[in-house]
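In: pasting a predicted model and its sequence here:
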Amino acid sequence: MPKLNQIIAVEKGTKSRTQRELTDVYHRLQKPALLSGISRTYQPNDDEGETLPPESTKVQVRTEDVLREAGAALSKLFDVVATKDWANCEARADVTVDGQAVLRDVPVTYLLFLEKQLTDLQTLIGKLPVLDAAETWTFDESSDVWRTEPVRTTRTKKVPRAHVLYEATDKHPAQVETYTEDIVVGTWTKVGFSGAMPARRVNELRERVERLLAAVKYAREEANGIEVTDQRVGDAVFRYLFA
């Protein structure tokens, strides 16, 4: 008996071949000349009249024959798809990670859906923002985000100063040089907050989804390995249609 994965393997080829055959059928039916035939004979009015040979053209395409060809091509496709779909109702497997069944007795159609969703989720996890490794982060329960250690920096202010180079005398005024001096007037305390995730958590999620995805693929292959019973539905369909 064939296996489900073998039926799946031939399904695409059967669909392509059937499409080609149906296209050929359609094109032949669109050519009236192939469907037409004639037979002409000539009879002169008297014995001395000119004699002409008969003319004839045979019908090359019969619609009933073309329909039978279409039915035969489609019947094969109907049988292949029916065999696959009937088997899909029975094909099931457990999704197992590290010896533990995460999901049990999962239909193969759902395994295909799950594989697609996990692949998309894997892409999402690969783009998750990660906390800056240059900072030291702790989780702040009150604000439910990560925070850095406080960093203090001083705030300065430029204050003008004057320096007397020469004192005033009765003959010369004092010579004074002006300059500015940075004076600490306060302290900034900065704390950073982030909704990103620690790298170790992102790596853990990435590993988990990879392992689960691998388990789903394995389960799909296992489910597709069941033996199938060939279905014969095409003949019944076209016996009714073309009766």
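Out: Noted; the coordinates are in hand. Keep in mind the model is a prediction, meaning the values are calculated, not measured. Numbers count the residues shown, from 1 in each chain.
In: CA only for contacts and neighbour counts going forward, please
Out: Noted.
In: remind me which helix or strand the one residue sitting closest to the centre of the chain belongs to.
Out: Centroid-nearest residue in the chain: K116, 6.4 Å away (criterion: Cα atoms, centre = their mean). Assigned by DSSP states H and E, K116 belongs to helix 108-126.
In: what helices or strands is that helix leaning on?
Out: helix 199-223 (3 or more Cα pairs under 8 Å, 6 or more residues apart in numbering; DSSP states H and E).
In: ok, second structure coming up, stack it against the first:
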Amino acid sequence: MTKLNQILAVEKGVKADVQRKVTEAGTLIQKAPLLSGISRTYQPIDDEGEQLPPESTRVQVQAEQVLRDVTVTLTRLFDVTATKDVANCAAKADVVVDGTTLVRDVPVTYLLFLEKQLTDLYGLISRLPTLDPSETWSLDGNTDTWRTEPVRTTRTKKVPRNHVLAEATEKHPAQVQVFTEDVVVGYWTRVAFSGALPQRRVNELLARLTKLQEAVKFAREEANGTEITDQRIGAALFGYLLG
């Protein structure tokens, strides 16, 4: 018996063949001279008159025949598409990961949808922001975010100081040099917060998603191996249309 994946393999070619032949037929029936014919004979008034040979042009294209030729091609397309769509209703498979069945009897069309969505999701997860590995992070239960350990730093302020180079005398004032000194005036305690994820969590998600993608692809291949019954719909439709 035919299998669904065999029908899928020929469907594209059948569609291309139909498109080409229908396009050719549409062009052909627009060429009026090919659909026209003529037969012309000449008879002089009397026997002494000039004799001329008959003229004729045959009809090269018959619209009815063009239509019948097109329906032969379309019948094949209608049958292939019907066979595929009917089979898609019955083609199902389970999605199994590590021996555990996640979902049962998933239609092949939905498995194709899942493949596309999981590919997009992989791209999103692979771009997730991760925590700065140079910091030590822990989960903050109050804010449900990641936080670093407190880091204490000093705050300084420049304070002017005097340095006496020479004491004052009766004759000379003191020689003083003014300079500034950084004096600790307080302390900063810094805690950083982040909504990013640990790299190990991203790696874990990607690993799980990869397994799920493989399971969906396997299920799709299994569903596409379903044996099908060839449908014969085109003949009934065109039998009515051309009858």
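Out: Nice, thanks for sending it over. As the structure is a computational prediction, the values presented were derived from the model and not from experiment.
In: any chance you could compute the TM-score here?
Out: Here the TM-score for the pair of chains, by TM-score structural alignment, normalised by the length of the first structure, is 0.99; 243 aligned residues with a Cα RMSD of 0.7 Å.
In: and the helix holding K116 of the first structure, which residues are buried?
Out: For helix 108-126 of the first structure, the neighbour count (16 or more other Cα atoms under 10 Å) marks V108, L111, L114, E115, L118, Q122 as buried.
In: now the strands for the second structure?
Out: For the second structure, the strands defined by DSSP state E cover 38-40, 55-57, 92-97, 100-107, 137-140, 145-148, 151-166, 175-190, 193-194.
In: just these: most buried one?
Out: Of all those, strand 92-97 has the most neighbours on average by mean count of other Cα atoms under 10 Å, namely a mean of 20.
In: which secondary structure elements does that strand contact?
Out: So strand 92-97 of the second structure, by 3+ Cα pairs under 8 Å, 6+ apart, packs with strand 100-107, helix 199-224.
In: other SSEs contacting the last one?
Out: Meaning helix 199-224 of the second structure. Helix 199-224 of the second structure packs on strand 92-97, helix 108-126, going by 3+ Cα pairs under 8 Å, 6+ apart.
In: mind giving me TSV with the strands of the second structure and columns for distance to V80 of the second structure?
Out: TSV is the format used below for these (distance: least, Cα to Cα, whole Å):
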stretch	distance to V80 of the second structure
strand 38-40	42
strand 55-57	41
strand 92-97	19
strand 100-107	19
strand 137-140	58
strand 145-148	56
strand 151-166	71
strand 175-190	69
strand 193-194	56
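In: which one, of the ones you listed, ends up nearest to N5 of the second structure?
Out: Nearest to N5 of the second structure, of all the strands of the second structure, is strand 92-97, at 12.9 Å by Cα to Cα.
In: which ones are touching K158 of the second structure?
Out: Taking Cα atoms under 8 Å, 6 or more residues apart in numbering as the contact definition, K158 of the second structure lies against T180, E181, D182, V183.
In: repeat the analysis, applying 6 Å as the threshold.
Out: By Cα atoms under 6 Å, 6 or more residues apart in numbering, the contact list for K158 of the second structure reads T180, E181, D182.
In: got it, and I38 of the second structure?
Out: Residues in contact with I38 of the second structure, defined by Cα under 6 Å, 6+ apart, are S56, T57.
In: thinking again about what came up before, I'd like the buried residues of helix 108-126 of the first structure as TSV, with distance to N88 of the first structure appended.
Out: Below are these laid out as TSV (distance: Cα to Cα, whole Å):
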residue	distance to N88 of the first structure
V108	6
L111	11
L114	15
E115	16
L118	21
Q122	26
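In: which two in the residues you listed are spaced the farthest apart?
Out: Farthest pair in the buried residues of helix 108-126 of the first structure (Cα to Cα) is V108 and Q122. Separation: 20.7 Å.
In: the residue nearest to P160 of the second structure when sequence neighbours are not counted and S36 of the second structure, how far apart?
Out: Closest residue to P160 of the second structure apart from its sequence neighbours, by Cα to Cα, 6 or more residues apart in numbering: T180 at 4.2 Å. From T180 of the second structure over to S36 of the second structure the distance is 110 Å, taken as Cα to Cα, to the nearest Å.
In: kindly report the same for R76 of the second structure.
Out: Between R76 of the second structure and S36 of the second structure the distance, using Cα to Cα, works out to 31 Å.
In: grab the nearest non-local neighbour of L114 of the first structure.
Out: Ranked by Cα to Cα, 6+ apart and with sequence neighbours excluded, the top spatial neighbour of L114 of the first structure is V216, at 7.4 Å.
In: quick one: map that neighbour onto the second structure.
Out: Mapped onto the second structure by TM-score structural alignment, V216 of the first structure lines up with V216.
In: and for that match, the neighbour number?
Out: 25 (other Cα atoms under 10 Å).
In: cool, S36 of the first structure as well?
Out: Around S36 of the first structure there are 13 other residues, counting by other Cα under 10 Å.
In: so it makes contact with V59?
Out: Yes - the pair S36 of the first structure / V59 is scored as a contact, 5.2 Å apart, by Cα atoms under 6 Å.
In: after superposing, tell me the mean distance of stretch 7-24 of the second structure to the first structure.
Out: With mean Cα distance after the TM-score superposition for the first structure, stretch 7-24 of the second structure departs from the first structure by a mean of 0.5 Å once superposed.
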